[in-house]
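Asker: can you look at this prediction? I've put the sequence above it.
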Amino acid sequence: MVYKYIEIVGTSPTGINEAVNNAFKEASKTVKNIQWGEMGRVTFRLDENQQVEYQVEVRIGFKIERAD
């Protein structure tokens, strides 16, 4: 078997867990066979109203399938 990984950033206005879940939800729309994930750097940004947006780097691993 061969695996590949991608790195994406999930965001959320409510917390880190939701940011990670959002990353996996979006990735699963176009990536098949997701097998694992790893959380990386966690950051945040403040908008003009000083509201926090959480940002989490997520590494997503998936199995490569050959098209025969």
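Answerer: Structure's in. What do you need? Numbers count the residues shown, from 1 in each chain.
Asker: contacts, neighbours, all on C-alpha from now
Answerer: Noted.
Asker: how far away is Asn22 from Thr14?
Answerer: Between Asn22 and Thr14 the distance is 11 Å, computed by C-alpha to C-alpha, to the nearest Å.
Asker: okay, the two: which has more neighbours?
Answerer: Asn22 (17 against 12; other C-alpha atoms under 10 Å).
Asker: tell me the contacts of the more buried one?
Answerer: Neighbouring residues of Asn22 by C-alpha atoms under 8 Å, 6 or more residues apart in numbering: Gly10, Thr11, Ser12.
Asker: got another one to weigh against that:
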Amino acid sequence: MGVLKSDHVYKLLQITGSSSRSSDNAVEAAFEKASATVKNIEWFQVTETRGHTEGGKVLHWQVTLKVGVRVED
């Protein structure tokens, strides 16, 4: 049986996703795009949510994330 490694070091990236559908969709868009080019993403934290409104309706969401990327041994 292998030894479990629980101590990790992470690099933080900040990314922003956008969507006309929802804040959740903006998070998913940001995460999916980042995952295509960055490996070892292990967690994220939403740090800011904002949007564009017009005529009393939300037209667009922007969500900024801190993304934890595990630094390889």
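Answerer: Cool, the structure landed. Just so it is clear, the structure is predicted and the values come from calculations on it, not from any experiment.
Asker: before we move on, back to that, ok, so of the contacts of Asn22 of the first structure, who is nearest Thr43 of the first structure?
Answerer: Thr11 (9.6 Å; C-alpha to C-alpha).
Asker: the closest one matches what in the second structure?
Answerer: Using TM-score structural alignment as the criterion, Thr11 of the first structure maps onto Ser18 of the second structure.
Asker: which helices and strands sit right next to the helix or strand hosting its match?
Answerer: Assessed by DSSP states H and E, Ser18 of the second structure sits inside strand 10-19. Applying 3 or more C-alpha pairs under 8 Å, 6 or more residues apart in numbering; DSSP states H and E, one finds that strand 10-19 of the second structure makes contact with helix 23-37, strand 57-70.
Asker: again, 10 Å this time
Answerer: Contacts defined by 3 or more C-alpha pairs under 10 Å, 6 or more residues apart in numbering; DSSP states H and E place strand 10-19 of the second structure against helix 23-37, strand 41-54, strand 57-70.
Asker: out of these, deepest packed?
Answerer: Of those, the one with the most neighbours on average (mean count of other C-alpha atoms under 10 Å) is strand 57-70, at a mean of 18.
Asker: what angle sits between that one and strand 10-19?
Answerer: 160 degrees (axes from the mean of the first three to the mean of the last three C-alpha atoms, to 10 degrees).
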